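Chemist: need a 3D model of the sequence below.
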Amino acid sequence: MNIPNPDALKYDGTRPLILQNTKTKLQKLYSDKKQYKQLLTDYIQEIDELQSIMYAHDRYGLLLIFQAMDAAGKDGTIKHVLTGVNPMGIKVHPFKRPTENELEHDYLWRASQLLPQRGMIAVFNRSYYEEVLVVKVHPEILIQQQRLPVELTTDLEKVWEQRYQDIVNYERYLYHNGIRTVKFFLNVSRQEQATRLISRIENQAKNWKFEEGDVKEREHWDQYQQAYEDCINATATEIAPWYVIPADNKKNMRLMVGDIVVKEMKKLDMSYPKVDKDRGKELHQFIEVIQSQDNIQEIG
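Modeler: Sure thing, here's the model as predicted:
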């Protein structure tokens, strides 16, 4: 198995990201479909076991954030990597266009309602990072939809710098409360995105995924690439790193994400609670109680 060292994909503020120099495709990380399925199954089982320990330990929460251009494979990656994890221990939240109620609050408000509790994994399919991505490409949203005071939007560069810092502070706050944040940018090429969008049109089973707006947003491809590069460089920290994942091969992408999630969870200092000797003896006394209950039931 030739899964890349996660450090090669990791951005934690110690080196700059230059997107045009990053790969969107690697050689296959699996020999055939059978091996791919086995590798993915192994990751799922390990994530499930680690989440069980996390739940019992009850000290940490884990926030996984997925960001990408349209058709990069966010939905499929979340589905394939995390299906099989106990549904009691994980919640997935897609971030669509903000509702009127959400627009009446600060931009981090809706995310704050969905953060993981201790022992749980929360997955954000898109996130508060849209506020420095889509909104940066379409700054008119600040006044027209978010209705910010005009005097706060006259210097757009200042707006983005303030938001970057707000997000860094927010993730530091989460860290100080036991919530670990791991962020993925699924890095798809423009050519591969075009192939996938066309497939959504040609395949009737995928028509429901197609949105005209996706085509219109492709006109802003270079702006989005710059927005992602700026955003990742400004918000990549040691305690809340970004992983830039080559996304042209979906199977590769899922294996890399699975590998990183496992490794990040293993960094947490957690274990099943240990029972001392006195409590162990106390517990064993209940075996006799349970057995006597069954004996009484059989006699009755």
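
Chemist: going by C-alpha atoms from here, please, whenever you check contacts or count neighbours.
Modeler: Will do.

Chemist: the stretch 51-200 of the chain: strands as residue ranges?
Modeler: Secondary structure of the stretch 51-200 of the chain (DSSP state E, counting those that start in this stretch): strands located at 61-68, 90-94, 121-125, 179-187.

Chemist: now the second one, please; I'll put the structures next to each other:
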Amino acid sequence: MDIKKYRVTPGESIHLSDYPTSDENRIAEDELLDQHIPKSVEELKELHWRLHAEEKNGVLVILQAIDAGGKDEAISYIFSNLNAQGLRTLSVKKPSDTEKKHDYLWRIHEGLPEKGEVGILNRSYYEEVIAPRIHDLLEEEEVPDDQDVWKMRYRQINDFERYLVENGFRVVKFLFNVSKDEQKKRLLERIKDPKKNFEFSFSDVEEREHWDEYQDIFAELVSHTSTEHAPWHVLPADDEWFTRYIVTEVMNDVLREIDPQYPKLTDEDQEKLDEAIKKLENE
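Modeler: Coordinates of the predicted model:
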């Protein structure tokens, strides 16, 4: 698979319409489920074990989408296969009163990975350049006198991500690009299926009224924050299983670059290990 076709070139000004919500060249679902996804997930599990064992690097995964874009399902079907000891997940929701008293990046720190971990942000600090614009939520003191607040935040986010990368934490960003028709279909499924009612929020329908605004803001933030050190990947999210496969393959590509290895025992530790083996075998 050519994962580069989904990666946004740094410095490129994009429109989401440039990225199809469905890939006409996608692999057939049966083939994905029977062959490609199981193989890709197995590789991801092995690479993640090595990352966790080596404890030299970490990976921060950012999942952004409009409602019903497919983020939760990607976490359920892909990342749930990984070793729980080397995985952490944080869902970024409406900020609490305490969180509002801090800078906008403060609340995501508990979701940042340790070395040897993959950290997943289900939504992320990028919400702070989306929701406040849609609903005019910025406080007066948050607006600088002499510059565009959104461009300022893009710069701050780029600096923050560079800081993470330079300290051994790769940043992998996915935008689930779902069509308005597909979102409607998924929301109706949530409403009509009693087993999925818990996933539905009345605000999901209300937010559809801002569809065009969301599309413009997503395009702008991706254009300003897809960088060499932390590029965005725009996914054809109407194709649910194909999107999950792309996510897995991008993760594998990142971890292959890191190339984590199982730690090698010192001669002294190997001797102790051999003694422990003999002791157990002679019981």
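
Chemist: with mean neighbour count and distance to Trp109 of the first structure added, can I get the strands of the stretch 51-200 of the first structure in JSON lines?
Modeler: JSON lines is the format used below for these (neighbours: other C-alpha atoms under 10 Å; distance: least, C-alpha to C-alpha, whole Å):
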{"stretch": "strand 61-68", "mean neighbour count": "23", "distance to Trp109 of the first structure": "16"}
{"stretch": "strand 90-94", "mean neighbour count": "15", "distance to Trp109 of the first structure": "14"}
{"stretch": "strand 121-125", "mean neighbour count": "22", "distance to Trp109 of the first structure": "14"}
{"stretch": "strand 179-187", "mean neighbour count": "22", "distance to Trp109 of the first structure": "17"}
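
Chemist: mind checking which of the ones you listed is nearest Met256 of the first structure?
Modeler: Of all the strands of the stretch 51-200 of the first structure, it is strand 179-187 that lies closest to Met256 of the first structure, at 10.5 Å by C-alpha to C-alpha.

Chemist: where in the second structure does that closest one fall?
Modeler: Alignment of strand 179-187 of the first structure against the second structure: residues 169-177, by TM-score structural alignment.

Chemist: and Leu221 of the second structure, that's in a helix?
Modeler: Yes: according to DSSP: H, G, I helix; E, B strand; the rest coil, Leu221 of the second structure belongs to a helix.

Chemist: apart from its neighbours in sequence, what residue is nearest Ile245 of the first structure?
Modeler: Using C-alpha to C-alpha, 6 or more residues apart in numbering and skipping residues adjacent in sequence, the residue nearest Ile245 of the first structure is Leu186, 5.0 Å away.

Chemist: that neighbour and Ile65 touch, don't they?
Modeler: No: look at Leu186 of the first structure against Ile65 with C-alpha atoms under 8 Å: they stay out of range, at 10.6 Å.

Chemist: what does stretch 259-267 of the first structure rub up against?
Modeler: With contact meaning C-alpha atoms under 8 Å, 6 or more residues apart in numbering, stretch 259-267 of the first structure is reached by 3, 6, 43, 46-47, 50, 182.

Chemist: what do you get for stretch 72-85 of the first structure?
Modeler: Under C-alpha under 8 Å, 6+ apart, the answer for stretch 72-85 of the first structure is 40, 43-45, 47-48, 51, 66-68, 125, 186-188, 193, 247-248, 250, 253-255, 257-258.

Chemist: and Glu100 of the first structure, how many residues sit next to it?
Modeler: 10 (other C-alpha atoms under 10 Å).

Chemist: next: the one 10 residues further on.
Modeler: Arg110 of the first structure is surrounded by 18 other residues when neighbours are defined as other C-alpha under 10 Å.

Chemist: before we move on, the earlier item: buried ones among the contacts of stretch 259-267 of the first structure?
Modeler: Using 16 or more other C-alpha atoms under 10 Å as the burial test, those include 6, 43, 46-47, 50, 182 as buried.

Chemist: that older thread, now the residue nearest to Ile245 of the first structure: how far from Arg279 of the first structure?
Modeler: Per C-alpha to C-alpha, to the nearest Å, Leu186 of the first structure is found 48 Å from Arg279 of the first structure.

Chemist: and what of Arg59 of the first structure?
Modeler: Arg59 of the first structure is 22 Å from Arg279 of the first structure, by C-alpha to C-alpha.

Chemist: separation between Val129 of the second structure and Asp136 of the second structure?
Modeler: In terms of C-alpha to C-alpha, Val129 of the second structure sits 11 Å off from Asp136 of the second structure.

Chemist: who's more crowded, those two?
Modeler: Val129 (19 against 9).

Chemist: so what corresponds to the more buried one in the first structure?
Modeler: Looks like Val129 of the second structure aligns to Val132 there (TM-score structural alignment).

Chemist: thinking again about what came up before, out of Arg59 and Arg279 of the first structure, which sits in the more crowded spot?
Modeler: Between Arg59 of the first structure and Arg279, counting by other C-alpha under 10 Å, Arg59 is the more crowded of the two (17 against 11).
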